[in-house]
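Engineer: take a look and give me a structure for this.
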Amino acid sequence: MDSGAIRRRLAMGAAVLAGSLGLALAVPGTAFASADGSCAGREVRTLPFSTGTVHVFKHDGYVCAVTVARNPGVKRVMSVSVQARGNRPVVDKGSYKHHAGPVTVHAGQRCVWVKGVVGRGSVSSGWILC
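Structural biologist: As a prediction, this is how the structure comes out:
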């Protein structure tokens, strides 16, 4: 590879990295995902509904939520969202067998609004953890 191609690749990599960093700083309610569907911290709320439950956790100013199906095993539409007051909601939505999420936002001392859906059932918390 010639030096021009190396410089172009390095410049492209630096641009992508800078753009990612800028987006992360501009959007304080960014989501963090975990492969095992767990959240850090202690469970502060459980929001049961007809087809599932939303588990809400808090740790060091971060709020995390997971929607778990009441009867896992069949793929269906599931979602979980957490919105810190003054920010946009962070959402995980798709067809899952067991759970949607986790999604995490930095709420600090602000209230959060948590929603969960499994199939036709849903729950919406209203502003909590104020």
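Engineer: when you work out contacts or count neighbours from here on, use the C-alpha atoms and nothing else.
Structural biologist: Fine.
Engineer: in the chain, which residue is most central in space?
Structural biologist: Using C-alpha atoms, centre = their mean, the residue of the chain that lies closest to the mean C-alpha position is V103, 1.8 Å off.
Engineer: that one contacts Q83, doesn't it?
Structural biologist: No. Checked against C-alpha atoms under 8 Å, the pair V103 and Q83 is beyond contact range at 9.9 Å.
Engineer: I'd like the structure of this one too, to check against the first:
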Amino acid sequence: MNSGAIRRRLALGVAVLTASGLLALVSPGSAEAATSYCSGRKVRTLPFSTGSVQVYKRGGYVCAVTFPKRQGSRKPMSVSVQARGSRPVVDRGNFEHHAGPVTVHAGRRCVRVKGSVGSGSVDSGWILC
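Structural biologist: Got it, this is the predicted structure:
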């Protein structure tokens, strides 16, 4: 193979990788999958009528983010995480894409996660005990 053929193949490979990366970011519904706002592993998804709350855990820390079912327009959203025996950490406001992330150090304690988008909401009760 001559150097011109190698350059063309390399350019084609870079173009394919770039296009596939852009498609992954632009495709509908992939925003929450493509971007993880919390570190650690996802341990729960708490769905409700107007959205969902994703819960992550790393070490003794628990993190949560609320996502609406339909992104784009500003709507009231909230997310909170509370370690048993502590006050909740809350993010509340009018957002387009997500509320949070909020993180607490829970250690080995149970946590309670709440989230809402518009009139829909979820309350996990005490979990991850």
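Engineer: quick TM-score on the pair, please.
Structural biologist: The TM-score (TM-score structural alignment, normalised by the length of the second structure) is 0.72; 95 aligned residues with a C-alpha RMSD of 1.0 Å.
Engineer: re the thing from before, between V103 and Q83 of the first structure, what contacts are shared?
Structural biologist: Taking C-alpha atoms under 8 Å, 6 or more residues apart in numbering as the contact rule, V103 of the first structure and Q83 both touch V90.
Engineer: show the contacting residues for the residue nearest to V113 of the second structure when sequence neighbours are not counted.
Structural biologist: Among residues not flanking V113 of the second structure along the chain, V81 sits closest, at 4.7 Å (C-alpha to C-alpha, 6 or more residues apart in numbering). Applying C-alpha under 8 Å, 6+ apart to V81 of the second structure gives the contacts 62-64, 88-90, 102-104, 111-114.
Engineer: switch to 10 Å and redo it
Structural biologist: By C-alpha atoms under 10 Å, 6 or more residues apart in numbering, the contact set of V81 of the second structure is 55, 62-65, 87-91, 101-106, 111-115, 124.
Engineer: same question for N94 of the second structure.
Structural biologist: 73-78, 117-118 are the contacts of N94 of the second structure under C-alpha under 10 Å, 6+ apart.
Engineer: which of the residues you listed tops the neighbour count?
Structural biologist: Taking other C-alpha atoms under 10 Å as the neighbour criterion, V117 ranks highest of those with 29 neighbours.
Engineer: where does the closest residue in space to it that isn't next to it in sequence land in three-state SS?
Structural biologist: Among residues not flanking V117 of the second structure along the chain, M77 sits closest, at 4.5 Å (C-alpha to C-alpha, 6+ apart). Recorded secondary structure, M77 of the second structure: strand (DSSP: H, G, I helix; E, B strand; the rest coil).
Engineer: from what I see, M77 of the second structure and P101 are in contact.
Structural biologist: No. Counting by C-alpha atoms under 10 Å, M77 of the second structure does not reach P101; the two are 12.0 Å apart.
Engineer: which neighbours do the two share?
Structural biologist: With C-alpha under 10 Å, 6+ apart, M77 of the second structure and P101 have common neighbours 66, 91.
Engineer: which parts of the second structure are strands?
Structural biologist: Taking DSSP state E, the strands of the second structure run over residues 41-48, 51-58, 61-68, 75-83, 89-95, 99-105, 111-117, 120-127.
Engineer: so what does I6 of the first structure match up with in the second structure?
Structural biologist: In the second structure, nothing lines up with I6 of the first structure, judged by TM-score structural alignment.
Engineer: doesn't I6 of the first structure belong to a helix?
Structural biologist: Yes. Applying three-state DSSP, one finds I6 of the first structure inside a helix.
Engineer: what is the burial count for it?
Structural biologist: So I6 of the first structure, with other C-alpha under 10 Å, has 11 neighbours.
Engineer: next: R7 of the second structure.
Structural biologist: Number of residues near R7 of the second structure (other C-alpha under 10 Å) recorded here: 11.
Engineer: just to revisit the earlier point, so the residue nearest to the centre of the first structure makes contact with A84?
Structural biologist: No. If you go by C-alpha under 10 Å, V103 of the first structure and A84 don't touch, sitting 11.9 Å apart.
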